[in-house]
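# just the structure for this:
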Amino acid sequence: MAIKQATSSKLEIDIQFASAPIEDKVLTIASLAAIKKWVKASTHLSGLVTLRFVNAAEGKKLNFAFRNKDYATNVLTFPYELTKKTLTADIIFCLPVIQKEAREQAKTAQAHLAHLIIHGCLHAQGLDHESNAEASKMESKEIAILKSLGFRNPYAPV
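All right, here's what the predicted structure looks like:
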């Protein structure tokens, strides 16, 4: 099931759901308009960003196939094209993992999802957190974007 969202800029956002129950759960957390707003806040580039929301089985299968890790993870980012003006990427979100993490971290599912959408979009634009310096740069961008959207610092203690 796919819902295409064209935006006023040249960035196209394609939102996909692995199943109707996943779609229902995502849409109780955030509207399509909110999801689109979070993506647009994360990049000024044109192109296509596809967001796919999956269950734990699909998340685990993809994480194993592409990262050789035998568990479902919260977000997987697949950047295909990145230039000074354009971005093409697929970003996969495992909804059960996101919901579990939100509960464990005492965050709302909406705040955690917003953070992970921004996190995935920044990965698609070449940011990473493999070193302390990279992590600091990425986290500061996440914090600033989230603050501009009315969310608190996801790294601050609750």
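
# for the rest of this, base every contact and every neighbour count on C-alpha atoms.
OK.

# can you show me the helices along this protein?
20-29, 32-42, 56-67, 95-104, 109-124, 132-148 (DSSP state H).

# angle of the third one against helix 95-104?
It refers to helix 56-67. Orientation check (axes from the mean of the first three to the mean of the last three Cα atoms, to 10 degrees): helix 56-67 against helix 95-104 gives 100 degrees.

# and helix 56-67, what does it pack against?
Judged by 3 or more Cα pairs under 8 Å, 6 or more residues apart in numbering; DSSP states H and E, helix 56-67 is in contact with strand 86-94, helix 95-104.

# so what touches it?
Residues from elsewhere that reach helix 56-67 (Cα atoms under 8 Å, 6 or more residues apart in numbering): 69-73, 76, 92-97.

# compare with the first, here's sequence two:
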Amino acid sequence: GGVRGRRGLPTQRKVQTWAKSALYADATLTIRFVGEEEGRSLNRSYRGKDYATNVLTFAYAEHESDPVSGDIVLCCPVVEQEAREQKKPLEAHYAHLIVHGVLHAQGYEHEEDAEAEEMEAIETETLQALGFADPYQADVKNKV
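Alright, predicted model coming up:
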């Protein structure tokens, strides 16, 4: 089923604010919130992974000169569960994943350590500027 009326969904204004905070150029982005079933089916079709994941980014620019365009899909039940597990406010987790997706749409990657570190640093800075805590702080504590 859909996610209309789902509790804890950020307002459109907040989503726009978060997305813009991570954009470095004009972009055309669609941000969608989906349920478990659609999240799983998209992840299976496009990444060959048969489970729902927190955020999927489909980036359509093929060259650096192309305008940034993409679809960012957030799977609500997964985001909610992760926020609970990581003991984070749901809003902060949505903000983080939207910033993460918007960076992906602009070509940022985290396959290699150096790339991951750069991406995490930008995410942390962006979220702190928005008034949220460092999204990676909790993870550090859990790894010890």
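
# overlay the chains and give the TM-score.
The TM-score (TM-score structural alignment, normalised by the length of structure 2) is 0.90; 138 aligned residues with a Cα RMSD of 1.6 Å.

# map Thr43 of structure 1 onto structure 2.
Correspondence of Thr43 of structure 1 to structure 2, assessed by TM-score structural alignment: Leu23.

# which non-adjacent residue is nearest that match?
Here the nearest residue to Leu23 of structure 2 in space, its sequence neighbours aside, is Val102; by Cα to Cα, 6 or more residues apart in numbering that works out to 6.8 Å.

# can you tell me how far the aligned partner of that neighbour in structure 1 is from Thr108 of structure 1?
Using TM-score structural alignment, the equivalent of Val102 of structure 2 in structure 1 is Cys121. Applying Cα to Cα, to the nearest Å, the value for Cys121 of structure 1 to Thr108 of structure 1 is 20 Å.

# who has more neighbours, those two?
Cys121 (28 against 14; other Cα atoms under 10 Å).

# who are the contact partners of the more buried one?
Per Cα under 8 Å, 6+ apart, neighbours of Cys121 of structure 1: 39, 42-43, 77, 91.

# reformat the contacts of helix 56-67 of structure 1 as JSON lines; add distance to Lys137 of structure 1 and neighbour count.
As requested, these are arranged in JSON lines below (distance: Cα to Cα, whole Å; neighbours: other Cα atoms under 10 Å):
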{"residue": "Lys69", "distance to Lys137 of structure 1": "26", "neighbour count": "13"}
{"residue": "Asp70", "distance to Lys137 of structure 1": "29", "neighbour count": "13"}
{"residue": "Tyr71", "distance to Lys137 of structure 1": "27", "neighbour count": "15"}
{"residue": "Ala72", "distance to Lys137 of structure 1": "26", "neighbour count": "23"}
{"residue": "Thr73", "distance to Lys137 of structure 1": "22", "neighbour count": "20"}
{"residue": "Leu76", "distance to Lys137 of structure 1": "19", "neighbour count": "23"}
{"residue": "Ile92", "distance to Lys137 of structure 1": "23", "neighbour count": "25"}
{"residue": "Phe93", "distance to Lys137 of structure 1": "23", "neighbour count": "27"}
{"residue": "Cys94", "distance to Lys137 of structure 1": "25", "neighbour count": "23"}
{"residue": "Leu95", "distance to Lys137 of structure 1": "26", "neighbour count": "25"}
{"residue": "Pro96", "distance to Lys137 of structure 1": "28", "neighbour count": "20"}
{"residue": "Val97", "distance to Lys137 of structure 1": "25", "neighbour count": "18"}
